[in-house]
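J.: just to be clear, the model below is a prediction. Sequence and coordinates:
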Amino acid sequence: MSLRMSSLDPNEPRAAKGYAGKSSRDCRTCNRRRIRCDRSLPTCKKCALKELTCPGYGLRIQFGQGVASRGKLTGKALPIIEPAPRESAGSQENFSPKSTTPGEISDAGEDGFEFSTTTLSGAKPVATSRPSYRSVPSGYDGGTFHNQFALDLELSSHVLPDYLQGRPVRELLHYFDHHVATVMPWVDGPENPWRKLLLPLALESESLLLALLALSAEHYTSRRDSSWPLNGGFLSSNYRDRSLQLLARDLRAEVIEDANSPRKTQASTILATILVLCNLEMIRCDTTTWHVHWKAARTITKRWTATDLASTILDDTCRFLLKEAFVYDVFGSSTTFGDNDQIPSSVLTKQEANVFTDWLQLIQDVTRAERRRNDNPFSAEEASVALANMQGLQEKFEYARDRSRTFSRRFDFGTPGPHNDFTVLIDIFHYAGLAYSFQALLNTLDHAVQASLQDHVTGVITAMGQIRNKDAYQHDLVWPLFVVGTQSRHNKDTQDFAETKLLEVMNSTGFSNCYPALEFLRRFWATDPLVVADWMQFARQESRQGKHFLVI
């Protein structure tokens, strides 16, 4: 059956055509078939009609061999970002100035994978309507930002490339300083490393600076529903694409050769750039490009924490970034399936133990045990046996909660009030972690387990009502709210609670990545318990269909 361009709905979104040599390109499947691509979003309909994989329209990232030519990583593989291959003669080049299409990950041999900024391999289009954010007048007024913890760095003392000098860059960094950095750590404060470490580092690294500018511009667009007013037509995607090109250059260089300061800075800026790009992709609800950056962060974290390298290259900034990568990995792994190559908890030394460290390590242990049990249900893994009993789990989580409370006393919140709210946040993650673990490891058909699981869900809901300064903690509530939603299939009230609160979080933070998770919950709530036992079974089924979501 042939799909004619004239038969397409003219109101449907499509990848835009390019300009000035830039291109988001026709999908490579249509290109190989030598037919004109309809460029529909999120997937090419011509591919869908032929039941072919649509690889998308954008850049491609590939993990390959031989990045380092000298030093301790000679011949080792690191991420390489490549432009999409040249199209066949006569094909048109197209460019979407604001790419919001998902990403594809496919195996590319034993040592790596490929990616293109389009749709998941084999995925069917998923309707994702963007949540409505509160109406805020467009236009930028720096005087409206009064974050007491902002650095307000003076850029005149830093040498920046010519094209990054001027008011747009200054104001975007100001916006990051006052707004975006606020929602990056557990709670904002005078020691917020996303502000205190990354902003000065970005002024020494063009790739990281561009990534921060892209993140700020996209966050502003998400919150205001209009483009950054001072950028002179330079979109978030422009900053992002240039950052990716420079990141590729850095990765091709001998990034880890010795222990001198430039190499340490290089290691930090590479991982920082990747993590910022991860968060950039999480702002939009209709992209899964976060997956490729996540995989890159995993690879680099493992390289740089190898026994023979960790003592020589990791400065304080890099240590912070490795911990951030671990946090990202723990939460991301809990809701994604089919990839068990997690960042080991050994990246965190005993000296680096802090709030939620024990909790995160416990969640990772639970996730790994659940994955092993699913992969081999007849195996009696010691870890699974040790974890899979109700009393043992509760004792482990009580220990983790006590440790988090102890560490929280060292926090500098800037003002005395937020400490009580943070103690409540620790309780929220305590109950959410127990609910997640009971579902993952215990027989939920057992009445005692089921009753205890519902008590933990109630504990999450009750604790959320005790937070006084909700705006300061909205960004922390996504994972606990998702857990509440997974246990709400038979309770319309808790469904409404989870849905309402997730929408509130997205409205408050400007990050809409949990909208696909909400869509997943809605589909799960509609399933038959006799057919679909629990949310993890349902998520695995959807994962095999190419439907992925991230809850962080």
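T.: Here it is on my side, so go on.
J.: going forward, measure contacts and count neighbours with C-alpha atoms only.
T.: OK.
J.: hmm, residue 243 is touching residue 211, no?
T.: Yes: if you go by CA atoms under 8 Å, residue 243 and residue 211 touch, sitting 5.7 Å apart.
J.: more neighbours: which of the two?
T.: A direct count of neighbours by other CA atoms under 10 Å for residue 243 and residue 211 places residue 211 higher, at 31 against 24.
J.: tell me the SS of the more buried one?
T.: Under DSSP: H, G, I helix; E, B strand; the rest coil, the three-state class of residue 211 is helix.
J.: shouldn't it be in contact with residue 277?
T.: Yes: the pair formed by residue 211 and residue 277 meets the contact definition of CA under 8 Å, at 6.2 Å.
J.: which residues are in contact with each of the two?
T.: Common neighbours of residue 211 and residue 277 (criterion: CA atoms under 8 Å, 6 or more residues apart in numbering): residue 240.
J.: residue 354: how many residues sit nearby?
T.: A total of 17 residues lie near residue 354 under the criterion other CA under 10 Å.
J.: list the contacts of it.
T.: With contacts taken as CA under 8 Å, 6+ apart, residue 354 has the following neighbours: 404, 407.
J.: again, only this time at 6 Å
T.: The neighbours of residue 354, taking CA atoms under 6 Å, 6 or more residues apart in numbering as the test, are residue 407.
J.: also this one, for the comparison:
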Amino acid sequence: MQENPGSKPCHNCRRKRRRCDRSVPVCHKCMKTGQECLGYGKLFIWNEGVASRGKMMGKTYATPNHLQPLTMSTRDEGTSRVWTFSCDLNPSIPDRNDLRAPLYITPIDPLFQGMDNPSRRYLCHFATTLCEDLVISDVPNENPFRSLIPTCRDHPILLHIIVANAAMHISSMSRPSFDLHNSSVQALLPDHSAVKTPIHTRYSTDSSASATLDALSAKQKSIHLLKTALENLPSTDINLVVTVILLFINLELIDSGKNAWRAHVEGAMKLISSLKPFQNDQISPIALIRDRITSDCLTYHVLGSTLTNSTTFLDPFSLPIDITTILRRSEANSYLSFPTTLLQILFRACELSNIAFTLPSTETPNLINEASSLLNAAQAFDVEAWANNVEGAPTHRTPNRIHTALAHQNAVCIYVHRSIAYDPTDMDSETLVTEIIHHLSFIDPKDPLSKATSWPTFIAGAETDNPVYRQWALDRLSLLWNVLPWGYVQTAVEVMRMAWRLRDEANSDIMGVSGWVQQLKALGNHWLIA
């Protein structure tokens, strides 16, 4: 037993010379950074098993590969994290004459004792792979999603939704890639020849079907627990519930980004509107990442509004909490990396588009002045000044952040232009498409900022009639799929091709609706392309 566990700092805080909050059973600072808290009692360190007597004195054994602990390496050696559960859950059985095996069994972190092997495997995948997808810079103390891992033992609802996300991600990684070539594009390319690119599986694995079943099972358990939590909101940590709902949204995006996400986004927005300021004695590890959770929910809300026809969407910028400040605090490391000012303009354009959808075409000119104001505001946004003043953003990413934001700026202008089929004489949408292609050419697919490029790529691809640009959009999304195998990337390709088909085959207004944005909205689907 620990002696007076709260009377001195935990071992991690003492080693790093930081002020410990001395919480029991574990330090909240360790939980926040995703570290395993080493506690307050006597610390025993295994020093590679060097023998101190006998024939083996001064010698040791190499640790078998399948018993090595999973180590998260970082640039900061002093803040590296070690996850003590093994990722290799099916190690080869050692020979009975191999005397090393009994000596090197990696102890299971008490945090994960009692969990079955699949759960440990999925938590490992969440920690090593999926967490990295959710941020731009996956460095110590900068990825709030890692702090959810040690918290999930105390919250089964959080454990199940994390397992569901990880299992669905493994399943998604095993899906076949999409066909890169479009018949209408190939027919217009020089010499009418197309390179046959086989549709292949990115990660072949026999466990894909099993992972899908595990994801659905964990999702069902999470839904049941979420229903119970919502029925008892006064006694439930609302920050926990909003976090779980965000992970539900991510789960739907990993799956496909179609339809099911909307109920979760609307539920999250209602809960966010009821959030209250922190009290000093009420801050929990989950509450500490509230800004990121809230920011991602709000961004999904706006992006989901772009292709959804609804006049009932809540205006996030009219909520009683300071939404703009929350969004700006999260700009540096949100994987969506959408400038707050442009996000506000985009939401106003979504509102305008929904109004235009309900009006006869003869009354649309009444909205032109408002669309013109939004267009001017988007064009006036100073991208370079914004990128140079993003709070907490590393300076080495500033040039690429500028290119990414300029792509978003041009995409927002295209959306405003198409929201009411508005054709200003001084704007050429094909020039905007060219600008998007130019700026995204600076963003290598392996650059973490590439995760923020799917929406402008989709907008450029859906807008253009140029077959070469259409092929570029297909290629760009395919490259993104290779580094971000989330289902919504494939949905973006599907919806983009749908926009082309509606425009190319009909040669007239679809159902009396003009412009590809309104045509897609008229289909009544709910797509979320992030």
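T.: Cool, got the structure. Just so it is clear, the structure is predicted and the values come from calculations on it, not from any experiment.
J.: what TM-score comes out when they're superposed?
T.: Aligned and superposed, the two chains score 0.64 in TM-score terms (TM-score structural alignment, normalised by the length of structure 2); 388 aligned residues with a CA RMSD of 3.6 Å.
J.: now the one residue sitting closest to the centre of structure 2: how far from residue 273 of structure 2?
T.: For structure 2, the residue whose C-alpha lies nearest the mean C-alpha position (CA atoms, centre = their mean) is residue 134; its distance is 3.8 Å. Distance, residue 134 of structure 2 to residue 273 of structure 2, using CA to CA, to the nearest Å: 23 Å.
J.: can you tell me the SS state at the nearest residue to residue 356 of structure 1 once chain neighbours are set aside?
T.: Taking CA to CA, 6 or more residues apart in numbering as the measure, residue 356 of structure 1 lies nearest to residue 404, with 5.5 Å between them; neighbours along the chain are not counted. For residue 404 of structure 1, the secondary-structure state derived from three-state DSSP is helix.
J.: relative to residue 190 of structure 1, how far out is residue 404 of structure 1?
T.: From residue 404 of structure 1 across to residue 190 of structure 1, the span is 20 Å (CA to CA).
J.: more neighbours: the two, which one.
T.: Between residue 404 of structure 1 and residue 190, counted using other CA under 10 Å, residue 404 has the larger neighbour count: 22 against 16.
J.: which other residues reach the lengthiest helix in structure 2?
T.: Across structure 2, the longest stretch assigned as helix under DSSP state H is helix 208-231. The contact list for helix 208-231 of structure 2, computed with CA under 6 Å, 6+ apart, reads 157, 160-161, 164, 167-168, 171.
J.: which elements pack onto the helix or strand following that helix?
T.: Sequence-wise, the next helix or strand beyond helix 208-231 of structure 2 is helix 238-255, with elements assigned using DSSP states H and E. Helices and strands touching helix 238-255 of structure 2, as assessed by 3 or more CA pairs under 6 Å, 6 or more residues apart in numbering; DSSP states H and E, comprise helix 261-272, helix 487-506.
J.: now those as CSV including mean neighbour count?
T.: Written out in CSV, the entries for those read as follows (neighbours: other CA atoms under 10 Å):
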stretch, mean neighbour count
helix 261-272, 19
helix 487-506, 18
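J.: distance of the residue nearest to the centre of structure 2 relative to residue 484 of structure 2?
T.: Taking CA to CA as the measure, residue 134 of structure 2 falls 10 Å from residue 484 of structure 2.
J.: go on, residue 151 of structure 2?
T.: For residue 151 of structure 2, the distance to residue 484 of structure 2 (CA to CA) stands at 26 Å.
J.: secondary structure element for the counterpart of residue 503 of structure 1 in structure 2, which one?
T.: Taking TM-score structural alignment for the superposition, residue 503 of structure 1 sits opposite residue 478 in structure 2. Residue 478 of structure 2 is located in helix 467-483, with elements delineated by DSSP H and E.
J.: please apply the same query to residue 61 of structure 1.
T.: Assignment of secondary structure by DSSP H and E places residue 61 of structure 1 within strand 60-64.
J.: counting contacts, what elements does the helix or strand following that strand pack onto?
T.: Toward the C-terminal end, the helix or strand that comes next after strand 60-64 of structure 1 (DSSP H and E) is strand 78-82. The contact analysis (3+ CA pairs under 6 Å, 6+ apart) places strand 78-82 of structure 1 against strand 60-64.
J.: now the strand it packs on: which residue numbers in structure 2?
T.: Going by TM-score structural alignment: strand 60-64 of structure 1 matches no residues.
J.: between that strand and strand 78-82, how big is the angle?
T.: Here strand 60-64 of structure 1 runs at 150 degrees with respect to strand 78-82, directions being taken by axes from the mean of the first three to the mean of the last three CA atoms, to 10 degrees.
J.: counterpart of stretch 220-230 of structure 2 in structure 1, which residues?
T.: The alignment of stretch 220-230 of structure 2 onto structure 1 (TM-score structural alignment) covers residues 241-251.
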